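[1] just coords:
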């Protein structure tokens, strides 16, 4: 199979970012920005072969310069929430930037999704990809240690996209990177409440004020959080109160094995997405805070118009010693592999 790649440049405040368009010859296209290491579009065919974008996005890549929803973002240094932006490491207290009320969210005021990354094309025999690099200085957003991070986006012939995130530090720190894309397999024809979702988790982490986990690993059985069998997203969402924005416990330990986390399907188009990752948790977010103020190609992104499935360490794990640890020490390497595979039924 022949692969194609197109590259062009965009500019913000005198800084240049590259826009990469990857094609695999099997109907799948992926657009990636070196600004924010953002995955801005994924185009996949439906059961009739019609190709449509299935990620919430902007009219043009420049729209991501002012994004406030984390569309397609690489979230880091720490994805999700840290209570009060505070944690301790080896007896030293650290105060991170607080950008979600009193809490820290997705890396702070200017997380990795607002940085310009170095980038290069990956030359592969049976795939095509882009590798991006960013050096985060000691103290950035309050985090300790200089952190060197690389992310490789690779499009394969079988209509899968693998994302490999790696990081190294010169001082003990915490790291939790993920992809924060909003999926809508209908091609934006309807919201996601009719999508069928299956999450392979027996437990989830209940939350309290500010959506911070209470520390409990609660069984999903008998609750609206039970997606062990495929259910439509909207079938029990009213019973959750404000919608889904919860971490699911795929594993209680971090064994680093690539594991199937979830399946998402849309009956109308026949599209199905399979999610694999080597992290212990996945955040399911049902787009509760989408407000309709962004409209792309005539479609307003109102509440529940996209959903996120974010593989991760558990939220607030630096303050929850019973959770798998997100600590990274000098000499060790952080690694996170995510695979989104697309098929039709």
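    Structure received. Keep in mind that this is a model prediction, so the values were computed, not measured. Numbers count the residues shown, from 1 in each chain.

[2] okay, CA-based contacts and neighbour counts for the rest of this
    Will do.

[3] List the contacts of residue 81.
    Neighbouring residues of residue 81 by CA atoms under 8 Å, 6 or more residues apart in numbering: 103, 104, 105, 106, 211, 212, 315, 316.

[4] Nearest residue to it in space, ignoring adjacent ones along the chain?
    Distance criterion CA to CA, 6 or more residues apart in numbering; nearest residue to residue 81, sequence neighbours excluded, is residue 105 at 4.6 Å.

[5] Structure two is appended below for comparative analysis:
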């Protein structure tokens, strides 16, 4: 197990965690951004399996949130407002009339305090941040700790804890775009996906949940048995069309299977299995990814990556039936998502 660090652009630190199996993960203290994830294919060839900018300057704006920690609330808040305990809160409108991913100065744009650790079979990075009462419009002084742990079993564990002195909304996630082909050789159209979910949130034309939970059965959203991702890109289902001929939807987990999500690339043999105590996940298939941005291996294009944003749903601020984002004052927020990387021969 190894940890190395280097200075980036004279102002950030990048930490690289490496296990004894040759897998490595590189993370910035800026935004908690995962900049590289080197994972072997079925032939033992190690390649990067996340989208990343060719030049680090791209992360200064990072409009697509590549690899970043998202907070205080991941997802979209309708009208950039919410009411809590009879108090009205107004947030930044950074997605049309709505508030998205904690605002333009959210957790993806801050310098986190960092601390590394190394044990016999694990190596990791702890990130800490104190978000002050009123920051980005949210109530409460919020203490957040996020831990990235890499194991010798090729697991990357993301552990989130937080507490606030006022009742407040919170939904933390990581916004890495995965592409298991390695070094962005292909889009994710031929990736195969299993999601342990029998219902998802219907979206309106602004990508805001309508309040209706739809059954996946008989639709291109039925991933209860593994299926090719691209089948939903070219279908006639209205919900795929609304999202730009893809997916940008919240799935509620049934928690009936060993893993909540399994992602496979048949060509490389890489498999990503996801296990979490989060109630659901936004699956986003980079339908709105701008073309022409210089990434590590090629220029950006639609369907180049898939985000598996395990989280609660901000729709719960105004709709019933969604997993709540409300953290009570003095309560401990504790979530974990484990990404396990395997090989299928």
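    In hand now; what should we look at? Note that the structure is a prediction, hence the values are computed from the model and not measured.

[6] wait, doesn't the residue nearest to residue 81 of the first structure sit right on residue 82?
    Yes: with contact defined as CA atoms under 8 Å, residue 105 of the first structure reaches residue 82; the gap is 6.7 Å.

[7] picking up where we left off before, between the contacts of residue 81 of the first structure, which sits nearest residue 44 of the first structure?
    Relative to residue 44 of the first structure, the closest of the contacts of residue 81 of the first structure is residue 106; by CA to CA it sits at 27.6 Å.

[8] The closest one matches what in the second structure?
    Using TM-score structural alignment as the criterion, residue 106 of the first structure maps onto residue 101 of the second structure.

[9] I'd like the distance from that match to residue 115 of the second structure, if you could.
    Going from residue 101 of the second structure to residue 115 of the second structure by CA to CA, to the nearest Å gives 25 Å.

[10] Between those two, point out the one with more neighbours.
    A count of neighbours by other CA atoms under 10 Å puts residue 101 above the other of residue 101 of the second structure and residue 115, at 25 against 12.

[11] what's near enough to touch the more buried one?
    Counting by CA under 8 Å, 6+ apart, residue 101 of the second structure touches 70, 71, 72, 73, 74, 75, 76.

[12] Could you list which of those residues belong to strands?
    Residues of the contacts of residue 101 of the second structure located in strands (DSSP state E): 70, 76.

[13] Please list the outside residues in contact with stretch 241-250 of the second structure.
    For stretch 241-250 of the second structure, using CA under 8 Å, 6+ apart, the contacting residues are 200-205, 207, 232-235, 240, 280-288, 313.

[14] Which entries within those meet the buried criterion?
    200-203, 207, 232-233, 240, 280-288, 313 (16 or more other CA atoms under 10 Å).

[15] Please tell me how far residue 120 of the first structure sits from residue 18 of the first structure.
    Taken as CA to CA, the span from residue 120 of the first structure to residue 18 of the first structure is 10 Å.

[16] One more: residue 225 of the first structure?
    Separation of residue 225 of the first structure from residue 18 of the first structure (CA to CA): 40 Å.

[17] More neighbours: these two, which one.
    Taking neighbours as other CA under 10 Å, residue 225 of the first structure and residue 18 compare with residue 225 leading, 25 against 21.

[18] what's residue 125 of the second structure in contact with, if anything?
    Per CA under 8 Å, 6+ apart, neighbours of residue 125 of the second structure: 15, 114, 115, 116, 117, 147, 148, 149.

[19] Residue 6 of the first structure now?
    By CA under 8 Å, 6+ apart, the residues touching residue 6 of the first structure are 20, 21, 22.

[20] ok so, going back, out of the contacts of residue 81 of the first structure, list just those in helices.
    Secondary structure from DSSP state H places none of these in helices.

[21] For residue 79 of the second structure, which non-adjacent residue is spatially closest?
    residue 98 (4.6 Å).

[22] Check the spacing between the spatially most distant residue from the centre of the first structure and residue 175 of the first structure real quick.
    Of all residues in the first structure, residue 91 has its C-alpha farthest from the mean position, at 30.8 Å, by CA atoms, centre = their mean. Distance of residue 91 of the first structure to residue 175 of the first structure, given as CA to CA: 18 Å.

[23] and what of residue 319 of the first structure?
    As judged by CA to CA, residue 319 of the first structure and residue 175 of the first structure stand 14 Å apart.

[24] who has more neighbours, these two?
    Legend: neighbour count by other CA under 10 Å for residue 319 of the first structure and residue 175, higher for residue 175 (25 against 16).

[25] In this structure that one contacts residue 329, no?
    No: Residue 175 of the first structure is beyond contact range of residue 329, at 10.0 Å (criterion: CA under 8 Å).

[26] and residue 100 of the first structure, how many neighbours does it have?
    By other CA under 10 Å, the residues close to residue 100 of the first structure number 17.

[27] and what of residue 196 of the second structure?
    Neighbours around residue 196 of the second structure, by other CA under 10 Å: 23.

[28] Tell me the residue in the first structure aligned with it.
    In the first structure, residue 196 of the second structure lands on residue 200 (TM-score structural alignment).

[29] got the contact list for that match?
    Listed by CA under 8 Å, 6+ apart, the contact set of residue 200 of the first structure reads 227, 228, 250, 260, 261, 262.
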